[in-house]
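Asker: Sharing a sequence plus its predicted fold:
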Amino acid sequence: MRASRLMSILLLLQTRDRVTAQEIADQLEVSVRTVYRDMESLSAAGIPVYGDPGHDGGYRLLDGFRAKLNLLTTDEAESLFLAGLPSAASDLGLGAIATAANLKVMSALPPELRDRAGRVAERFHLDAPGWYAEAEPTPFLTAVADAVWNEHSVRFNYIRWATPHLVTRTTEPLGLVLKSGNWYLVGHTALQIRTYRISRIMELQILDIPVTRPADFDLATYWSTYLKSFDQRRRRDSALLRLAAETFERLSELLDPASAQAARDSAKDPDPDGFREVYLPIESLDRALSDILRLGAGAEVLGPHELRRRIATQTAAMARLYGG
């Protein structure tokens, strides 16, 4: 365990010009006192590590010193090749570069670890898109990725759901996210941070305007917060339903996870016939119509009245179509 921690410290020093004892302790989840002891051990082992005192001080390695990758453990060598996303790299125009990097890492490993790491690609495969979903065309993804990496602002036409449908946006790209097979651009405007679906971007232009990244911005944290707020905004209203026992048990199969969980959490005790009243979050009456029709005859809409009326109209038309 300690040997692995020493190697982690060494590699951390390799990737940073200077790092404090507190930063190392936070990264490795140990005490600062433990870091001091580990630094003494590294120095005693002949590693050229130096500590600079003062407010701007920290630990650093002698210029030119590099640790070797063949110090990876077996588990680390295997997990390294699980971290790669070949399809994502290809989408971003980095497929050949990722392949070359993989080959360099493989060549640096000793034979026994090289064989085990190579087995990962034979046994694990990532297919990001959901079932029965075709990949969206993203002709501007490579250009957007280039702007993200080189920190250039972009201007593009964008197709959105609200009116007007076609708008022009100028933004400072902060990152790209691959979610369920779809690519999203996170960009910073003068007012706020916004998210754009790459497949809806049209006529993109890379501008000669540098990006100023917010000092406290973290892409993973932003995306997690964005998903929560998006779901809350998407489900602002609710419908009151009366569900048969069998339909209630099958909610996870019939609805998206968030809606199914919300309905279960709001469920009242079953009546003598086994029916339960639940509240189902809805985005709009049009969307709710298709969602509730999916529940079949095991669901009755009690409110709002307009949604009940639309369900009645739709089911009556279906009955006429099928000769009922």
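Answerer: Alright, I've got the coordinates.
Asker: going forward, measure contacts and count neighbours with C-alpha atoms only.
Answerer: OK.
Asker: Show me the strands in the stretch 151-300 of the chain, by range?
Answerer: All strands of the stretch 151-300 of the chain, identified by DSSP state E, counting those that start in this stretch, fall at 152-159, 166-179, 182-188, 193-197, 201-210, 237-243, 276-282, 299-303.
Asker: and among these, the most buried is which?
Answerer: Per-stretch averages of neighbours, counted by mean count of other Cα atoms under 10 Å, single out strand 276-282 among these, with a mean of 22.
Asker: quick one, which of the strands of the stretch 151-300 of the chain is nearest to residue 35?
Answerer: Proximity to residue 35 (Cα to Cα) singles out strand 166-179 among the strands of the stretch 151-300 of the chain, at 33.0 Å.
Asker: returning to what we had before: minimum distance to residue 87: which of the strands of the stretch 151-300 of the chain has it?
Answerer: Proximity to residue 87 (Cα to Cα) singles out strand 166-179 among the strands of the stretch 151-300 of the chain, at 10.7 Å.
Asker: Distance of residue 101 relative to residue 147?
Answerer: 22 Å (Cα to Cα, to the nearest Å).
Asker: Those two - which one has more neighbours?
Answerer: Each of residue 101 and residue 147 has its neighbours counted (other Cα atoms under 10 Å); residue 147 has more, 22 against 12.
Asker: Which residues are in contact with that one?
Answerer: Residues counted as contacts of residue 147 (Cα atoms under 8 Å, 6 or more residues apart in numbering) are 153-154, 173, 206.
Asker: Name the nearest of those relative to residue 116.
Answerer: Using Cα to Cα, residue 173 is the member of those that sits closest to residue 116, with 38.3 Å.
Asker: show me what contacts that closest one?
Answerer: 144, 147-148, 151-154, 185-188, 211.
Asker: residues touching the closest residue to residue 200 other than its chain neighbours, list them.
Answerer: The spatial neighbour of residue 200 that comes closest, neighbours along the chain excluded (Cα to Cα, 6 or more residues apart in numbering), is residue 159 at 5.3 Å. By Cα under 8 Å, 6+ apart, residue 159 lies in contact with 165-167, 200-202.
Asker: Save those as TSV, and put in distance to residue 194 too.
Answerer: As requested, the contacts of residue 159 are exported to TSV (distance: Cα to Cα, whole Å):
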residue	distance to residue 194
165	17
166	16
167	14
200	14
201	14
202	17
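Asker: Between its first and last residues, how far does stretch 173-187 reach?
Answerer: For stretch 173-187, the first-to-last residue distance is 4 Å (Cα to Cα).
Asker: what residues does stretch 310-321 touch?
Answerer: Residues outside stretch 310-321 that contact it (Cα under 8 Å, 6+ apart): 289, 293, 301.
Asker: Distance to residue 231 added to the contacts of residue 147, as a markdown table?
Answerer: What follows is these, written out as a markdown table (distance: Cα to Cα, whole Å):
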| residue | distance to residue 231 |
| --- | --- |
| 153 | 28 |
| 154 | 28 |
| 173 | 23 |
| 206 | 31 |
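Asker: Below is an additional structure, to be compared with the one above:
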Amino acid sequence: MRADRLLSIMLLLRTRDRVTATELAERLEVSERTILRDMEALSAAGVPVYADRGRSGGFSMLDGFRADVSDLTPMETQVLFAYLGLDTFGDLGLSRQLGSALDKLAVNATLGDVNRLREVVHVDRRRWFAGTDDVTHLPGLRRACADRRRVRIRYQSPRDDRPVSRVLDPLGVVENGNRWYLVAYHQGEPRSYRLARVRAVTVLDAPARLPDGASLASVWESLRSAFETGPEPTHAVLRIPAELEDAVRTVLQGQLATGHELSVIRRDAGSVDVSGAYRFRQAVIGMCLGYAGQVQIVAPADLRHEAARVAIAAANAHTTSVAG
């Protein structure tokens, strides 16, 4: 509709110093002739737009013009632009709606308001050394959750050799550390499914069967808590050569139990002793053996003795030929 297009032109001019007719035509999917007619209509309606001729010319809006569409303060505007600028909404299939929302916010902001927070805050949600998850099915699952429809997915968990079909009652989707998860009920029990492992989705012609009062935030928090609780952490003191300290501490950080940090309890010119609580006992032993004795378990004694037994068994297993 023309009214929507005229508003979009105003919003674009409000946030840009200058926009060409070609850019406007491409953005709004109309001809340049239509854009020229729209500019004449805006000018006739009292909107202070004007054209600059020449190679670097284009359309501009008079500085200081402000459409009264909201009462956002400059800081509120900065916060919204910084948050809405994340690619989360693109993953959800909402890029077009996001662009429209940002344009409407911009009508009540100066260029300084829009850019100030972005200039000093950058959000990178990617995990270190992690690839990009395939979230092809995220928009469809988001709609199924909103429409409260049952879904059938083909899902390949780390424990399965091939995808397995499951019928789920979806509650919602959760983004955690740039990884998306579907929270759904399977046979009446809440579960989480990583979107990158979903191979196919079929939305069924049946309503989702969700418990009364089920809340996405509370169910997710319960699932996360159960996952992070796990077994009791393994406490250990490790002796690390000074030349390997940075590398080993980087590896150990990824093995720490939730809420724990490494602490140095002794240091000299040749080595450092660090204490920590780790999620998995075998991981501590494996890491130490991987450094071929350069990293030693100082305490507790039972962990040190277990590492010795594992080292002997590993040596025996790797000094014989592998059958087949």
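Answerer: Cool, got the structure. Here the structure is a predicted model, which is why all the values come from computation and not from measurement.
Asker: Would you mind measuring from the aligned partner of the residue nearest to residue 200 of structure 1 in structure 2 to residue 131 of structure 2?
Answerer: Counting by TM-score structural alignment, residue 159 of structure 1 corresponds to residue 156 in structure 2. Taking Cα to Cα as the measure, residue 156 of structure 2 falls 18 Å from residue 131 of structure 2.
Asker: Burial check on residue 250 of structure 2, number of neighbours?
Answerer: 10.
Asker: What is the equivalent residue in structure 1 for it?
Answerer: If you follow residue 250 of structure 2 across to structure 1 using TM-score structural alignment, you land on residue 253.
Asker: Can you give me every residue that contacts residue 225 of structure 1?
Answerer: Applying Cα under 8 Å, 6+ apart, we find residue 225 of structure 1 in contact with no residue.
Asker: What residue in structure 2 is paired with it?
Answerer: Under TM-score structural alignment, residue 225 of structure 1 pairs with residue 222 in structure 2.
Asker: Do I have it right that residue 116 of structure 1 meets residue 78?
Answerer: Yes: between residue 116 of structure 1 and residue 78 there is a contact at 6.3 Å, judged by Cα atoms under 8 Å.
Asker: Looking at these two, which is more packed in?
Answerer: Neighbour count, other Cα under 10 Å: between residue 116 of structure 1 and residue 78, residue 78 has more, with 20 against 13.
Asker: packing partners for the helix or strand harbouring that one?
Answerer: Element membership of residue 78 of structure 1, judged by DSSP states H and E, is helix 74-80. Under the contact criterion of 3 or more Cα pairs under 8 Å, 6 or more residues apart in numbering; DSSP states H and E, helix 74-80 of structure 1 touches helix 111-123.
Asker: tell me how far the helix it packs on is from the chain's mean position?
Answerer: 27 Å (Cα atoms, centre = their mean, to the nearest Å).
Asker: Give me the buried positions along that helix.
Answerer: 113-114, 117, 120 (16 or more other Cα atoms under 10 Å).
Asker: Give the buried residues for stretch 219-236 of structure 2.
Answerer: The neighbour-count check on stretch 219-236 of structure 2 (16+ other Cα under 10 Å) flags 219-220, 233-236 as buried.
Asker: ok, now which ones touch residue 71 of structure 2?
Answerer: Here residue 71 of structure 2 is in contact with residue 108 (Cα under 8 Å, 6+ apart).
Asker: Assign a three-state SS to it, would you?
Answerer: Classification of residue 71 of structure 2 by DSSP: H, G, I helix; E, B strand; the rest coil places it in coil.
Asker: Do a quick rundown of the helices in structure 1.
Answerer: Applying DSSP state H to structure 1 gives helices spanning 2-15, 21-28, 32-44, 74-80, 86-91, 95-108, 111-123, 141-150, 219-234, 245-249, 251-254, 257-266, 285-293, 305-321.
Asker: residues in structure 2 matched by the second one, start to end?
Answerer: This means helix 21-28 of structure 1. Aligned using TM-score structural alignment, helix 21-28 of structure 1 spans no residues in structure 2.
Asker: and the angle from that helix to helix 32-44?
Answerer: On the basis of axes from the mean of the first three to the mean of the last three Cα atoms, to 10 degrees, helix 21-28 of structure 1 is oriented at 100 degrees to helix 32-44.
Asker: Which elements pack onto helix 21-28 of structure 1?
Answerer: Using 3+ Cα pairs under 8 Å, 6+ apart: helix 21-28 of structure 1 touches helix 2-15, helix 32-44.
Asker: ok, 6 Å please
Answerer: Judged by 3 or more Cα pairs under 6 Å, 6 or more residues apart in numbering; DSSP states H and E, the packing partners of helix 21-28 of structure 1 are helix 32-44.
Asker: gap between the closest residue to residue 238 of structure 2 other than its chain neighbours and residue 103 of structure 2?
Answerer: Spatial nearest neighbour of residue 238 of structure 2, excluding adjacent residues (Cα to Cα, 6+ apart): residue 297 at 4.7 Å. According to Cα to Cα, residue 297 of structure 2 stands 59 Å off from residue 103 of structure 2.
Asker: Check residue 120 of structure 2 too.
Answerer: Separation of residue 120 of structure 2 from residue 103 of structure 2 (Cα to Cα): 21 Å.
Asker: which among the contacts of stretch 310-321 of structure 1 gets closest to residue 49 of structure 1?
Answerer: Of all those, residue 49 of structure 1 sits closest to residue 289, with 66.1 Å by Cα to Cα.
Asker: Near that closest one, how many other residues are there?
Answerer: Look at residue 289 of structure 1: counted by other Cα under 10 Å, it has 16 neighbours.
Asker: Over to residue 126 of structure 2?
Answerer: Residue 126 of structure 2 - counted by other Cα under 10 Å - has 12 other residues nearby.
Asker: Now check structure 1 for the residue matching it.
Answerer: Correspondence of residue 126 of structure 2 to structure 1, assessed by TM-score structural alignment: residue 129.
Asker: Excluding residues flanking it in the chain, which one is nearest its match?
Answerer: Nearest non-adjacent residue to residue 129 of structure 1 (Cα to Cα, 6+ apart): residue 181, at 3.8 Å.
Asker: and that neighbour, how many neighbours?
Answerer: Other residues within reach of residue 181 of structure 1, judged by other Cα under 10 Å, total 17.
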